[in-house]
Structures are given as C-alpha cells and as structure tokens.
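*Asks:* Here you go, sequence then predicted model.
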Amino acid sequence: MSHWKWGVLGLIFTLLTACQPGASQPETNAAQSESNSAEPVTLVLYNDAGGTQEEFDQSIGNEVKKILPNYTIKYIGEEKGTLEGMVTSGTEIDLFQSSIGNAAGSILNVGYQTDITELAQKSGIDLSRFEPSMLEAVKQFGGLYGLPINSGGLVLYYNKDLFDKFGVSYPKDGMTWDDAIELGKKLTRSEDGVQYMGLVISPPHLLRMNSYSLPVLDSASGQPNFGNPKMLQLLQTTVVRAAEDDGYRTVVRDKGLPANDGFSKQRNVAMYVMNYGLQNGKDFEGLNWDVVSLPTFKDLPGVGTQPYPNFMFISANSKKKEQAMEYIKALTSDAFQSYYAKSGRIPVLKSDEIKKLFATETAYKDKNVKNALYSNKYAAPAPKSKYDSLVERSFNKQSKNIILNNPDLNTVLATIQEDAVKTVEAEKKK
C-alpha cells in the first residue's frame, strides 16, 4: 500500500477512534436542508484508496445520514477491482473518492469526470466558503470535477523526550529551514551505542507538497522537472543539509533513511517532517510528542505546505447526478465539516469557527496541531498528471543518493531526469 493510501486509512482511523457521535453542530445554510425527495436514494461510490463499507459508514456514511436520512451509499473499495476494470465491466458508479495525488491516474485517466459547476449552482453550494487553495487544487485538473472534503499537509513532529534528554529547546511554529537544520545538528549525536538523528525529512512527501509548488512533471513541456534549478535548491536546502553529519550518513548508507517507524517506534529521530496524520496510529501510544508548522524558506516567508485534499467527484455516466450533488453538498456542509474538524481531520472550509473546533474531540486535543496546520498560508497546489507516480518512482530510487550527496546532487538529479523521461515515454507508447 502506498504512503498516500496509508495516509487516507490513517485519517479514517481517527474518525473510528476519536469521534463522538451526537455532538452538537453549528447551524448551517442550505447545505443542511432536506434532500429534494423523500424517496430512498442509493448511490454507488468508488474509492481508489480502498477500505470497506463498514469503515466508510463509521467515518462518513453514518454522519451524513443525519443530513440525508433517505440516502444509502453502496461502497466499493479499490481492492474489489481497479476503476478501469469497474468501468469496463459496466459497473454503474455515481461518486468517486480520490486524493489530489491519485485522481489524475485513476478517475481522470478513464475519462469519467464531469464538470459540476452548474450542478453546484443549482444545488445552492456557495464556493466562496471554501479555502481557495482547496478549490484551486481540483480546478488544476481542467475543471470543477468535484469538491474537496478534507485535506492533508506537511508538519514537523518532534520527540519531546529527546529534546529533554539533551537539554535542547523545543521547535517553534514559524521556524525557517535554517532554524530547523541548526536545531537538528544539536540532536544529531551518538550516545550509548545509539545514533540519534536530529532532523529527518520524508523526501517523497516533501516533493509532493513542497512550498515552491514545483510539479514533478512540467505542464508546459510535458517533461520531468528535475532539471529545474528550484528543484536543486529545494533538496539541497532541506534533505541534503539535514544529513551532513557523518553518523547520520552512516545510518542512511547502511540502513536507509528512517521512515515513520524510526520516529514513532525506534524513537531515535528527534524531528520528523511528514504528512499530518501519523498521530492517529497506535505507534504513537506512549510517545511524548508534539508538532509545529513546516519550516519555511527565506524567499517564501509565511508559505508552508501545499494542501493535499481528498475529493468527491461525480461520474460522467451517473444517472443520478443531482442526487450525487446533494451528497457532496452534505459532505461540505458546516455540520459535516465541523464533525470532521472535531475529529482531527483537516476541514476544507475557511470558517474560523470551524477551525476553532479542530481536534477538540481527539486524544491529542492539547497538542499544537491547530497552530501547526494554520500558522502558515498554503502554497499553491502544483499541477498533477497521470504520470506523476512514474516520475516519483524514479525519484525514490535515488533518494539515498540525494541524502548522501554521493555523487553530487546535480548528477543525481540528472540521473533521475533521464530515468523519468524514459519511463514516461515508455508509458505513453503503451
């Protein structure tokens, strides 16, 4: 399972464990109105991140029933077949659920998207209620094919016990990358046979949500983007500089870069830059952690992570488009978004009142999660293509060499570019 499927399922886990049904919800506009018909409505929903009907009902379906009691969702996860296979077999699908990273290679790839602008207007959905970057994220696909229902984003987790152990002050919101790297150096040391690493960054996630909004595939040329000087600057400033210590590099050379387990299980990583949502898993139990905002670049003050929204799309071949639109309307209502916010799932509306509810009904309600996510403004979403996963594969094959800077970073990026070009060209010929 990819990191992004893990991220979606991890966020669903939050809703299974942290949400308290029956909590009061604020009043909302027409989004809470009764559906157009009291007749029973059944919609088929396909999620390219997988999951079960029970998981969907517990995290989404049961709550939407409070708004649309006559609606029933027949849920299909990816493990029951690919979207292309579903379409080929004639399976009728009304709604598609997908992330910004997956949509181009699934829903848009099979051509089942449809612009919902008129449907949204007819349904009375006020698009001005949304965080602009969330709408921009879906419009970059070429039209308003759906609406965001929740989001993700990069944050900096830290292990408070390691900072206490070495007498180092905790990280703060609003740090620059220079601040974070210097802080990391104070904690990168070997003691009692353990090599501690001050700052570890997940390269694939940094690439997907980078503050410079660099796409992995340039939309103008259609070519991989690793010849872009900004790409060199991005990786040199963050990933390479964080790993300049010899002990740090020895760990990477011998064992690879620590991932989630290094931070949450082995606990030899002091700071870890990763997608928000790790705290939802059992591995954080007993971990003395907190979180701050993603460090920023000097030439982009106040600009943090790109959003990483999950969308709900309507199928072009659905015979129930208006009913499907009503379901999306319910998902983006103040009531449902408040439920998501309380549960620690990032809402997509710009309402300050809803943001105030963020994580208030979670086990980590006293952590710094709200400031970590909202201290910076979102970077513009980078354009996505159906070839992104192939380009990222070329990048991931060289991630160790990027960190070790061996050979030099320019050479590594040239190797990534060459491999990605060949891979994309081969895919286009299929």
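*Replies:* Okay, I see it.
*Asks:* Going by C-alpha atoms from here, please, whenever you check contacts or count neighbours.
*Replies:* OK.
*Asks:* where along the stretch 151-300 of the chain do the helices fall?
*Replies:* For the stretch 151-300 of the chain, helices defined by DSSP state H, counting those that start in this stretch occupy the ranges 160-165, 177-187, 203-208, 229-235, 241-242, 246-255, 260-261.
*Asks:* what's around Glu27, how many residues?
*Replies:* 11 (other CA atoms under 10 Å).
*Asks:* mind checking how far it is from Met325?
*Replies:* Distance of Glu27 to Met325, given as CA to CA, to the nearest Å: 21 Å.
*Asks:* Next: Phe130.
*Replies:* Distance from Phe130 to Met325, by CA to CA: 16 Å.
*Asks:* same question, Asn228
*Replies:* Separation of Asn228 from Met325 (CA to CA): 40 Å.
*Asks:* who has more neighbours, these two?
*Replies:* Met325 (24 against 13).
*Asks:* The more buried one contacts Thr117, correct?
*Replies:* No. Met325 lies out of contact with Thr117 (CA atoms under 8 Å); the separation is 10.4 Å.
*Asks:* Touching the lengthiest helix in the chain from outside, list them.
*Replies:* Scanning the chain for the helix with the most residues, using DSSP state H, yields helix 409-428. Applying CA atoms under 8 Å, 6 or more residues apart in numbering, the contact partners of helix 409-428 are 223-227, 232, 236, 387, 390-391, 394-395, 398, 401-402, 405-406.
*Asks:* Okay, one more to line up with it:
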Amino acid sequence: MNRKRNGSWSKGLSAVICTGLLLTACSGGGEANKAKDDPKSPGISKDPVTVKFATTQGIFNEAEFKQYVTDPVVKKYPNITVEYINMSTQGSSLNELVSAGTIPDVVVGYGATLKQLKELKLFSNMDPLIKKYQLDLSRIIPQTLEYTKVNSDTDYYGGLPLFNNAFGLFYNKTLFDKFGVPYPKDGMTWEEVGDLGKKLTRVYDGTQYRGFFPDGVNRMINQIELLQLNKDNKSILTTEPWKKAFDLWNYVYNYPGNADAPYNTINFGNNVTAFGKGELAMIAGYSATLLSLRKIPDLNFDIVTYPQHKDHMGYSTNVDTPNFSITEQSKVKDAAFLVLQTMLTDEVQLDLARNAKMSILNNDQVRAEFGKAIPEFQGKNMNLSAMAKLKPSVPKTPKYSTSDTNKIVSDAYESVLKKEKDVNTALRDADEAMNKLVEQKIKLNP
C-alpha cells in the first residue's frame, strides 16, 4: 500500500478493521487465509512459486499492481512471487505472448478478453478451484458474477471479477450557482436530468453554456438490456424499443445550444474538457472521469447517482469489471487461485474502493468508502459513494454483438445529431448495415 498517498487510511486501518468494516480480517485475514487455517481445506505448499500475471496499464499500472497484488500476496504467502506482464506494451498483447510461447498463468481483462481466451484455447473452468478453496461467492455482487458467464457463454466460471468501474452524474456546482438552478439529486431519471440540462443551456456574456452530455446511446441501451439481434441473429434496430431509445437520447441531448457543432458527435474527451472549463453543467461519466477531474484546479463539482431509465429504476449501466482468469495451460493453478483469494479479501477490496475502483463485494459499508482515500477530495463533503449505490445491469449480449456492431449504433445516432438523417431513417440504414455485418461474421465464424 502507498502509505504516503493514503496517510489518513494507514493511521485508521486498525480501528476500521476492528470496528467491523473488514468483516473477516480480524479473524485471520479474510477468505485468502481460510484454506490455510481450516484443517478440512487442502494444504498449501510453502515451496517458492512464480505466478505470471498479465493485464493492461488501464486496469493496473505498476504502482497499482504493487499496491493491490504484490504487497498483499507477499504478506500472506511469502513463497509466491507475482510477475507483472503489461499487455499494453508493444509486443506483449495476449496474441503476441501466445505466439511467442509465453502463456501467462493469469490474464485479467474485460468481457472481450474472456471471449479471446476461449478463441486462443486458454480458457479454463475455475469451478473446481472455487470448490477446493471454499471461496464464498455470496460475498460478491451477483451481477458481476453473472457478467462473466454471459460474456464467456458458459455455465461455469472461467473468470471472477476483481473490481467494477463505477458510473455517476457529475455536475459543476459553480454553473448551477451562477444561474440559480437547484443541484441534481440522487435517483433522477434521464428525463429529469435532461430537463435540468435545458434550464442551464444558454448564451451568457458571449459564452455558450451547455446543460448535459449523456455519453453514447449504447450506455443507456446496456442499462435497459436492449439487444441488437434476435435469437436468429437478425437485427432488431427498427423495432419500437430502439426508436424510443433514440428519441430519449434526442430529448436529453439533441437540442439547440447543447448539441451544436463541435458537440454534434459523441466525443467524451471533448465534453470532459468543456466540463473542466466550466462550459458544461453535467456529464454522465465513470471512475476514470472522477480521476481525471480531480486534476483540474479549483473545479467545484460533485456527483449524484447515474441517470436511471424510468422503466428500469435502481440500475446503473452495464457491469464493467476486469475478470481474473487462470489459463488452462498454467502449471501453478493453485498458487494463482491464492492470488485471486487475496485480492478478494475485505482489506484489499476496501483499498480498491477507497481509491475509486469500486469493490465487487456485496457490502454497503465498503461501497460507502468509495473514493475516500483520494488526496484531492480529503476534507471535502462530496457525495462520492453515489457512484456505488446503483446495481449494474447485465445485458445478455448475443455472440455476434461486439464493438463493431456497437459502432453501427453509435454512427447511426451521430447521423441524427449531424442532422443528416431522422431517427427512422438512421435506424433503418443501421438495421441493413447490421444484418450485412452479422452475415459476414457467421460465414467466418459459424
């Protein structure tokens, strides 16, 4: 743990542990020690062993890897060395590692990585290890577990979640104060946030102020689990639910002053910049947005829960969690699983949550600590835990619905924003493009 970074955290850890926030730590360090202390559990070898752990810079950089993986593991299991492989570096992608004959013991990535592991014949069934080491899955948010099976299209666990990217509605308090508009609140629907944005959209002293950027329409599509394809792998983009989705996005975003050029495209980076400059009042963002905004000096902002669909209340957008998978070829599966168990202890999960990597534990007390170790927010009365309050949704993504089909949807909505097409025409053209693409995919990969 970086104790300089988390000064107040290191001083208060003992008190936190013993007041019950870390539910199992006081009785022996959580799940990872359960097998070692329980005579009914399998024995754990004391022989030196190295676990090759491949992930990307965006999931764990080297400092984070030391904080959340290396240090906690060596504390519990001094004989286990965890080797960091950064798949973001040139020549170290998963495909390149496999081609070079360097197969990691552990691969951590998002849903597409689970599918890639299957394609590369690296995917393994982790259920026997879960049973062997008595991992209590009831501690984990059910939707994050379901996500792994949905994305790998299996009835067993080929990966387990580590943390979740949390989502929220960020708002610039200075702009709300400037125009005398009440702040947003937890629990608002898309329509309510859209109406609030319209109150703030105006030209003032020669500057165009904008009310709301909702991010791409696919975010809300995932929130309500609206599919692109039917069971026969035919596009359903011309159906009424899709028209309603595009109409909703038009209502909350596509109106004069808010979506004029250069903001008539879905460009998240440009809108984060506008928010930081004080020209955009609200933006629907996620964990990385929080970490980006903290670097902007004198930016007075806060957060409420992610906008909810009125027919699907209580849910944020889709699960967005990196999954820990042990490769089929690994010769050190048991040691690799002990690394996983260590990362799922209350202590490590609390540390992740406090540094804006939302814990996947089904534990309100841990979720309430979200973001509290970030130095820039110390001493500020911010509603950081709003990002961890809603449940994530789990869209049942069909086999052929991937990033390229998502792009067809995004491009369709951008054509509406640019006033090149109306909603019906955009969806009809996207429907045709979707069917052509999927037909090609089926020929290549039946």
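*Replies:* Perfect, I can see it now. Treat the numbers as computed from the prediction; the structure is a model and nothing was measured.
*Asks:* follow-up on the earlier one: can you tell me which of the helices of the stretch 151-300 of structure 1 is most buried?
*Replies:* helix 241-242 (a mean of 23; mean count of other CA atoms under 10 Å).
*Asks:* in structure 2, what residues pair with that helix?
*Replies:* Using TM-score structural alignment, helix 241-242 of structure 1 corresponds to residues 251-252 of structure 2.
*Asks:* Identify the residues contacting that stretch?
*Replies:* Residues contacting stretch 251-252 of structure 2 (CA under 8 Å, 6+ apart): Trp190, Glu191, Val193, Gly194, Asp195, Gly197, Phe212, Pro214.
*Asks:* same thing with stretch 268-276 of structure 1?
*Replies:* With CA under 8 Å, 6+ apart, stretch 268-276 of structure 1 has contacts from 7, 152-160, 162-163, 184, 187, 194-202, 205-206, 258, 262-263, 294.
*Asks:* Can you show me the strands along structure 1?
*Replies:* In structure 1, the strands defined using DSSP state E lie at 41-47, 71-77, 95-99, 146-150, 154-159, 189-191, 194-201, 269-275, 289-293, 310-314.
*Asks:* so which of those strands comes closest to His3 of structure 1?
*Replies:* Minimum separation from His3 of structure 1 across those (CA to CA) falls at strand 269-275, 9.4 Å.
*Asks:* Name only those of the contacts of stretch 268-276 of structure 1 that count as buried.
*Replies:* 7, 152-160, 162-163, 184, 187, 195-202, 205-206, 258, 262-263, 294 (16 or more other CA atoms under 10 Å).
*Asks:* Looking for the alignment partner of Ser394 of structure 1 in structure 2.
*Replies:* Checking TM-score structural alignment: Ser394 of structure 1 goes with Ile408.
*Asks:* Next, the contact list for its match, please.
*Replies:* Neighbouring residues of Ile408 of structure 2 by CA under 8 Å, 6+ apart: Ala430, Ala433, Met434.
*Asks:* Now that we have those residues, which of them are buried?
*Replies:* Buried among the contacts of Ile408 of structure 2 by 16+ other CA under 10 Å: Ala430, Met434.
*Asks:* For PyMOL, write the selection for the buried entries among the contacts of helix 409-428 of structure 1.
*Replies:* Only the buried entries of the contacts of helix 409-428 of structure 1 go into this PyMOL selection, using 16+ other CA under 10 Å:
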select buried, resi 223+224+225+226+236+387+390+391+394+395+401+402+405
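*Asks:* Serialize the contacts of stretch 251-252 of structure 2 to JSON lines and add fields for distance to Arg294 of structure 2.
*Replies:* Shown next, in JSON lines, are these (distance: CA to CA, whole Å):
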{"residue": "Trp190", "distance to Arg294 of structure 2": "25"}
{"residue": "Glu191", "distance to Arg294 of structure 2": "28"}
{"residue": "Val193", "distance to Arg294 of structure 2": "23"}
{"residue": "Gly194", "distance to Arg294 of structure 2": "25"}
{"residue": "Asp195", "distance to Arg294 of structure 2": "27"}
{"residue": "Gly197", "distance to Arg294 of structure 2": "23"}
{"residue": "Phe212", "distance to Arg294 of structure 2": "20"}
{"residue": "Pro214", "distance to Arg294 of structure 2": "20"}
